[in-house]
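J.: Sharing a model prediction with you, sequence too.
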Amino acid sequence: MSDTIQQDWDPRAESVLNDQIAAYDDIRGRCPVAFSDYLQWSLFRHEDVRRVLNDHETFSNAASRHLSVPNAMDPPEHSHFRQLIEPYFGPDAMRVFAPQCWAIAERVVGRLPVDGDVEAMTEMGQDFALEIQCAFMGWPTRLHEPLRAWVKRQQDATLAGDRQRLGELALEFDGVIREQLESRRALGDAAPVDVTTQIMNETVKGRSLSDEEIVSILRNWTVGELGTISASIGILMNYLALNPELQARLRVEPSLLSAAIDEILRVDAPLMSNRRITTRPVEIGGRHIAAGERLTLLWGSANRDEAVFGNADEVRLDRNPKDNLLYGAGVHVCPGAPLARMELEFFIKALLEATVELAPIAERPAIRALYPAGGYSAVPLKVRRQQA
């Protein structure tokens, strides 16, 4: 059916890619459920996106051609794996990881120049994402640079739309994970007691996890986070540099950091979209959509919907957090949200404690990332450190 539908917009048009957020704001008011050959049915409104998130029977998460545990699963299968995964991000697990998380945040921030320029995405965001994710997984530090190179190759292949190369890179990353599994099996009882080893010993519905399931879980915990954590840090650092009043307030009121971070990332999405597939014919946003059609949920639009947030660009720390779809909603809400929130809060806290000023560089403005990435590809900033 979708082959015969006229395009409402072109997500790859230069005018859209140059400023995704402005383009989405415009389309949301004119065509809130819009069709394109590239993304099929794109949902721009908060109301429609939330409806999809809360109706997993009509809007299935099983939209991937590859095994994705539990992201591309629906209840009841999703529920079994979700129950297995959630303790890894529960309060006890976060308390255990917190000291190491804080130490890494301080170490990465400690590399800032005393008084000079920094590129927030690569020098801060990517460094922190690589180090923090390897530490959480229990992976060796020798993987930092190979993974950095892998992320760059993946970004290039994504922008080029090179599906064959993306498939090769996925297999390459799976190989990194399998190497970690094999090394632990070779060590037997002497294997490190870490997240990776623990997942290897989990069971679901009375059976051991297959290697394919283990690899899928660990891939979801690493590949996605390497991109979204670094994107988030770039967005946050850029926003604070451009808004010195909020920057100053957060330096003296760090208790506001959590709300401020979620609100800034609502305004400027680090993750632009997610997918669903319809299981039956449905009408949404005034459009009739057949069964088996692909939907693209545009977080970068829904979280800026003026019907919910009024002036979407206004960072307000008193907003109802339940309206913020930064980590999704419903049964598929991101299980790793507690970890991501702790990582970002610790990083920004360490950053503000170590510096007296973050400022933009007028002649070198931040460069926006291109879809499917959110945030920026480069964020040059001026930084002044606290004097010892």
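T.: Here it is on my side, so go on.
J.: from here on, contacts and neighbour counts on C-alpha atoms
T.: Fine.
J.: the helices in the stretch 201-350 of the chain, which residues?
T.: Assigned by DSSP state H, counting those that start in this stretch, the stretch 201-350 of the chain shows helices spanning 211-242, 244-252, 257-267, 299-302, 306-309, 337-354.
J.: what's in contact with the third one?
T.: Taking contacts as Cα atoms under 8 Å, 6 or more residues apart in numbering, the residues outside helix 257-267 that touch it are 232, 235-236, 239, 250, 300, 303-304, 312-317, 324-326, 341, 344-345, 348-349.
J.: Against that first model, consider the following:
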Amino acid sequence: MRRLAEYQRLREECPVAWSDEHGGYWSLTRYADVREAARQPRTFASGAPIIAWPDFDNQIPISLNPPEHATYRRLLNRYVSKDAMARLEPTIRAFVVEDLDPLLAAGEGDIVTGLCQPLPARALAALLNLPDSAHVEFVEQFRGFERVGWDPEKINAVIGQMFESAVSEVVAERRARPLDPETDMLSGVLAAEIDGQPLSEETVVHIGVQMFVAGHATTADALATTMYRLATNPDIQMELRRRPEKIPTAVEEFLRIETPLQSIARTAVHDVELHGRTIRAGDRVALHYAAADLDPETFEHPSACIIERSPNPHLAFGAGAHLCYGAPLARLEMRLAMEEILARTSEIRLAGAGTETSGLMRGFTSLPLRFSTP
């Protein structure tokens, strides 16, 4: 399932490891080092990727560094606030119920295509005040990523289709007929000014596309691994049905033990001495979140899934200035999906072998489950 032995070896023997692959880069695997690097964007900046990567350079605010990054985050934060999530909760719960209904009626089905992939797209469409029907096109676009494989040029073409066929049209619509800027993100961004200047339409489109590109795959994978954990742990199922108030802490533990984005790239801004190694200015550095989240120096019994684990300072959403903007929405989707599937079933179990994702993500592209209902 993971490169557990390799992570452990690197943490213990070579916590700052050099690889000649992909032009050369450093790997950080200890929790304290990864967290500190993630919290120091002026030392480890967002920049060049390690492997061939789609052209996400214009994705805002994820590609920016402080202080510019903070300006955009302040502008966007109100749309994922606690109050904003409370307003969205009934809508997203209804989506979960609608997506689960055919699966539970059939008694089995692929939870990834039935729930885990469509739910984040529906939630993001709701966040941006798009018609629910818009999610169908977005799911199809993301499945396009699976069809082309890890080919950055072809992925760029898929992203380009998003610009042309969806987000740019919505931005043009909002410019012509804006909604309440206090509750509608795109209307609010169009009405905003930075340094006394309005944002260009291109910038607003970049913000909208980044919401989908960054917010869909990670949440879909987190939902899929959550369902895998439930299906393969009947004792956890039983406990969470008996004590549903434990679901929020279970969400955090599933995120920790199944960190969806395994690592992320940074670039050293200046020379850094760490554990006897010198990371030079300009060197690329991989922050291995998945390895950090299994570090026994931070997490007691790290390979055990302990749903009551608290505190649980995992790095599944990153840390510092680049802490995942969509984390509140992802947590909401995971909680509601767990609440509904556990309340409406008496047993969840695997119905066959799933197909895992590859590369930097940890998830499933298919996961057949069987459901027993009360």
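T.: Structure received. As the structure is a prediction and not an experimental result, all values here were calculated from the model.
J.: Overlay them and tell me the TM-score.
T.: TM-score of the superposed chains, computed with TM-score structural alignment, normalised by the length of structure 2, equals 0.90; 365 aligned residues with a Cα RMSD of 2.4 Å.
J.: Now a ChimeraX select for only the buried ones of the contacts of helix 257-267 of structure 1.
T.: Remark: buried members of the contacts of helix 257-267 of structure 1, expressed as a ChimeraX selection using 16 or more other Cα atoms under 10 Å:
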select :232,235,236,239,250,300,303,304,312,315,317,324,325,326,341,344,345,348,349
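J.: dump the residue contacts of the residue nearest the centre of structure 1.
T.: Most central in structure 1 under Cα atoms, centre = their mean is T228, positioned 3.3 Å from the mean C-alpha point. Residues near T228 of structure 1 by Cα under 8 Å, 6+ apart: P270, L271.
J.: which position in structure 2 aligns with it?
T.: For T228 of structure 1, the aligned residue in structure 2 is T218 (criterion: TM-score structural alignment).
J.: counterpart of R251 of structure 1 in structure 2?
T.: Under TM-score structural alignment, R251 of structure 1 pairs with R241 in structure 2.
J.: Same check on F346 of structure 1?
T.: Taking TM-score structural alignment for the superposition, F346 of structure 1 sits opposite L336 in structure 2.
J.: Measure how buried that match is and give me the count.
T.: 21 (other Cα atoms under 10 Å).
J.: so the closest residue to it other than its chain neighbours, which of the three states?
T.: Spatial nearest neighbour of L336 of structure 2, chain neighbours left out: R93 (6.0 Å); criterion: Cα to Cα, 6 or more residues apart in numbering. Under DSSP: H, G, I helix; E, B strand; the rest coil, the three-state class of R93 of structure 2 is helix.
J.: residues contacting R93 of structure 2?
T.: L336, A337, E340.
J.: Run through the residues that contact the first one.
T.: Residues in contact with L336 of structure 2, defined by Cα under 8 Å, 6+ apart, are I92, R93, V96.
J.: cool, and the last one?
T.: E340 of structure 2 makes contact with R93, V96, V97, according to Cα under 8 Å, 6+ apart.
J.: ok, 7 Å please
T.: When the contact criterion is Cα atoms under 7 Å, 6 or more residues apart in numbering, the partners of E340 of structure 2 are V97.
J.: The second one now?
T.: For A337 of structure 2, the residues meeting the contact criterion (Cα under 7 Å, 6+ apart) are V96.
J.: for the stretch 101-250 of structure 1, what spans make up the strands?
T.: Under the criterion DSSP state E, counting those that start in this stretch, the stretch 101-250 of structure 1 contains strands at 115-119, 203-204, 207-208.
J.: What lines up with L186 of structure 2 in structure 1?
T.: Counting by TM-score structural alignment, the partner of L186 of structure 2 is T196.
J.: residues near the closest residue to that match other than its chain neighbours, how many?
T.: Excluding its sequence neighbours, the residue lying closest to T196 of structure 1 (Cα to Cα, 6+ apart) is M137, at 5.6 Å. For M137 of structure 1, the count of nearby residues is 17 (other Cα under 10 Å).
J.: residue contacts, M137 of structure 1?
T.: So M137 of structure 1 contacts D194, V195, T196 (Cα under 7 Å, 6+ apart).
J.: Ranking by neighbours, what's the top pick from those residues?
T.: Most surrounded of these: other Cα under 10 Å gives T196, at 21 neighbours.
J.: Distance check, that residue against T228 of structure 1.
T.: As for T196 of structure 1, its distance to T228 of structure 1 is 21 Å (criterion: Cα to Cα, to the nearest Å).
J.: ok, back up a step: what's the closest of the helices of the stretch 201-350 of structure 1 to R28 of structure 1?
T.: With Cα to Cα as the criterion, R28 of structure 1 lies closest to helix 299-302 of the helices of the stretch 201-350 of structure 1, at 7.3 Å.
J.: corresponding residues in structure 2 for that closest one?
T.: Using TM-score structural alignment, the residues of structure 2 aligned to helix 299-302 of structure 1 are 289-292.
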